[in-house]
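**Q** Quick one: sequence plus predicted model below, questions after.
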Amino acid sequence: MIQFPNAKINLGLQLVAKRPDGFHNLVSCFLPVGWTDALEILPAQGEASFTLSGLPVPGAPTANLCWKAYELLRRDFELPAIQMHLHKVIPMGAGLGGGSADAAFTLKLLNQQFNLNLAEDALENYARQLGSDCAFFIKNQTVLALEKGDVFEPIGLNLKGWHLLLVYPSLAISTAEAYAGVSPRFPEKSLKTLLAQDISTWKNEVVNDFEASLFPKYPVLSNLKAQLYQMGAVYASMSGSGSTMYGLFQTAPEWPLPFPEDYSVWQGVL
């Protein structure tokens, strides 16, 4: 059985407070997008195994979130040995939640394949044990994310028909590095209010708080944002803790796109 874990982008990201547990409370709109990995799980004849292809993934296979998701469910269910293969396409350290998506889809695939009969709420609770934004990919719907990014509220946001361009400049930024430079503050205007405004106002008001510290450190990011606006984006931003930049366009940007060959680019319609 095979599924295709998808990426997400952040429409605005407000870091509002440092938590006693060392994490940060945030407010962000998570939007699923069509850039995907491929995940296959089959019953194994012998011992369980996990293999990888595509983009190189650092660390031992047993440290991968997909394998951790399998072991997490195996604590509570008598799962058989499996052959699991992940073909990695979504860049890492890119602010797209690819690793979190892989973990969440592993939970969903195991639940489906072995008839565990876990409801979505139960799957979300397992996903929260694997990472802060893993739970989002269980229902995989546009939401307002709160607290650590693992508490969700519905949001009436409709971007159907908008063209999305994602640009990853071959620069991985770890979550720890991104958070090291931030100063949380409570915003004057809620993100939910800002996103309810016409999209033409977002350019000056909907902000990703990581940009303030990461743009001076990595000028390529601010240059990319400016370039997206020059190409006609109505709104452009960094996704998550970086380093992918994205633009929302009313019509598809013309090819060939003006980016270096070592950049990874995805384009689609929402």
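**A** Perfect, thanks for sending it.
**Q** switch to C-alpha atoms for all contacts and neighbour counts from now on
**A** Will do.
**Q** For the stretch 151-270 of the chain, which segments count as helices?
**A** When assigned using DSSP state H, counting those that start in this stretch, the helices of the stretch 151-270 of the chain occupy the ranges 175-180, 191-196, 202-205, 211-217, 219-230.
**Q** ok, the residue nearest to the spatial centre of the chain - contacts?
**A** With the centre of the chain defined as its mean C-alpha position, the nearest residue by CA atoms, centre = their mean is residue 97, 2.4 Å away. Contacts for residue 97 (CA atoms under 8 Å, 6 or more residues apart in numbering) come out as 7-8, 133-134.
**Q** circling back: so can I have CSV of the helices of the stretch 151-270 of the chain showing mean neighbour count?
**A** What follows is these, written out as CSV (neighbours: other CA atoms under 10 Å):
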stretch, mean neighbour count
helix 175-180, 13
helix 191-196, 16
helix 202-205, 14
helix 211-217, 16
helix 219-230, 17
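**Q** Contact partners for the closest residue to residue 264 other than its chain neighbours?
**A** What sits nearest to residue 264 in space, not counting adjacent residues and going by CA to CA, 6 or more residues apart in numbering, is residue 168, at 5.1 Å. For residue 168, the contacting residues are 91, 94, 243-245, 263-265, by CA under 8 Å, 6+ apart.
**Q** Residue 99 touches residue 67, doesn't it?
**A** No. Using CA atoms under 8 Å, residue 99 is not in contact with residue 67; the gap is 11.4 Å.
**Q** what about those two, which has more around it?
**A** In this comparison of residue 99 against residue 67, neighbours counted by other CA atoms under 10 Å, the higher total goes to residue 99 at 25 against 19.
**Q** Take this one as well and set it beside the first:
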Amino acid sequence: MLDFPNAKINLGLYITEKRPDGFHNLQSCFYPVRWNDALEILPASEMRFDMTGIPVPGGPETNLCLRAYQLLQQHHQLPPVHMHLHKVIPMGAGLGGGSADAAFTLRILNKLFELNLSADALENYARQLGSDCAFFVRNKPVIATEKGDVFEHLNLDLSGYTCVIVYPNIHITTAEAYGSIQPKAPTCTMNLLLKQDVKVWQDVLLNDFEAVLFPKYPELPQVKEKLYAAGASYAAMTGSGAAIYGLFEGGAPDDLVFPGHYLVWKGAL
């Protein structure tokens, strides 16, 4: 069975407090985008995992797809599978690609072996694999709170916009991003912020990590400024970085180019 795990962007990201367990509580809007990996899982005589595309650090045993399989196997009789992941979504970019791969593994195994697990059950498994993994089970716009794994459905449609995502080949680890963050409560709820016109978002919808990471990596604010100069209605860093995206009403300009070593994705939302 073949499927295509997709990335997500954050529309606003506020780190609200440090938790006793060492994690942070946050408020953000997760919105799916169509930048995709490819994941195929087939029944096999022995367990096998291989990967192509962007190299992923660490051995196969640490890959979230295998961890998702092993998690389900603890509660269900799963036969061996041949799992192939073609990695396209960059890592350390704030796009949730690894989390998507894990969640889609759960989804594929559920269908392939007719486990009949509900979306709620799959989300509970996904929460054990990573803070934003559960989002990709339903894969629809939400307001995310707590660790990024508690969701409120959001009726937000950006289908009239083109998204341009620029990844300047800077890998920012979660530990690096959170190491200097100063949690604080936002002055307005995400619901109220997102109800405003997209063109107003640049003044009110913020990503707290920009203040921490932009001074350290000057390429990031340069990308954001270039997206605004090209006519973006809204531009921001996604997640804890380092990808920067711009939302363009209608289509993005064809002559919008970035240095050759940058990865750039463009598509309709």
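**A** That came in fine, so what should we check first? What you are looking at is a predicted structure, and each value in this text was computed from that prediction instead of being measured.
**Q** returning to what we had before: nearest to residue 39 of the first structure, of the contacts of residue 97 of the first structure?
**A** Residue 39 of the first structure has its nearest neighbour among the contacts of residue 97 of the first structure in residue 7, at 13.4 Å by CA to CA.
**Q** Now that that closest one has come up, it's in contact with residue 94, right?
**A** No. At 10.0 Å, residue 7 of the first structure does not count as touching residue 94 under the criterion of CA under 8 Å.
**Q** Spell out which residues sit in contact with residue 127 of the first structure, please.
**A** With the criterion set at CA under 8 Å, 6+ apart, residue 127 of the first structure makes contact with 69, 103-104, 107, 134-135, 138.
**Q** Filter those residues down to just the ones in helices.
**A** Assignment to helices by DSSP state H places the following of the contacts of residue 127 of the first structure there: 69, 103-104, 107, 138.
**Q** if we can go back for a sec, could you flag which of the contacts of residue 168 of the first structure are buried?
**A** For the contacts of residue 168 of the first structure, a neighbour count by 16 or more other CA atoms under 10 Å gives the buried set as 91, 94, 243-245, 264-265.
**Q** What is the nearest of these to residue 257 of the first structure?
**A** For these, the residue nearest residue 257 of the first structure by CA to CA is residue 265; the value is 9.0 Å.
**Q** Per the alignment, that closest one pairs with which residue of the second structure?
**A** When the structures are aligned by TM-score structural alignment, the residue of the second structure matched to residue 265 of the first structure is residue 264.
**Q** Could you list which residues are in contact with that match?
**A** When contacts are counted by CA under 8 Å, 6+ apart, residue 264 of the second structure is found next to 164-167, 258.
**Q** how about TSV for those residues, with distance to residue 192 of the second structure added?
**A** Rendered in TSV, the data for the contacts of residue 264 of the second structure read as follows (distance: CA to CA, whole Å):
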residue	distance to residue 192 of the second structure
164	25
165	25
166	28
167	29
258	34
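**Q** so which of those persist in the first structure?
**A** Among the contacts of residue 264 of the second structure, the contacts conserved in the first structure (both residues aligned by TM-score structural alignment, their matches' CA atoms under 8 Å) are 164-167.
**Q** Closest one to residue 186 of the second structure out of those residues, please.
**A** Checking these against residue 186 of the second structure with CA to CA, the nearest one is residue 165 at 25.6 Å.
**Q** Pretty sure the closest one sits against residue 241.
**A** No. Counting by CA under 8 Å, no contact exists between residue 165 of the second structure and residue 241, whose distance comes to 11.4 Å.
**Q** that older thread, specify which member of the buried ones among the contacts of residue 168 of the first structure is nearest to residue 233 of the first structure.
**A** Taking CA to CA as the measure, residue 233 of the first structure lies nearest residue 245 of those, at 11.6 Å.
**Q** Next up, the contacts around the closest one.
**A** Under the criterion of CA under 8 Å, 6+ apart, the contact list for residue 245 of the first structure reads 166-168, 221, 224-225, 236-239.
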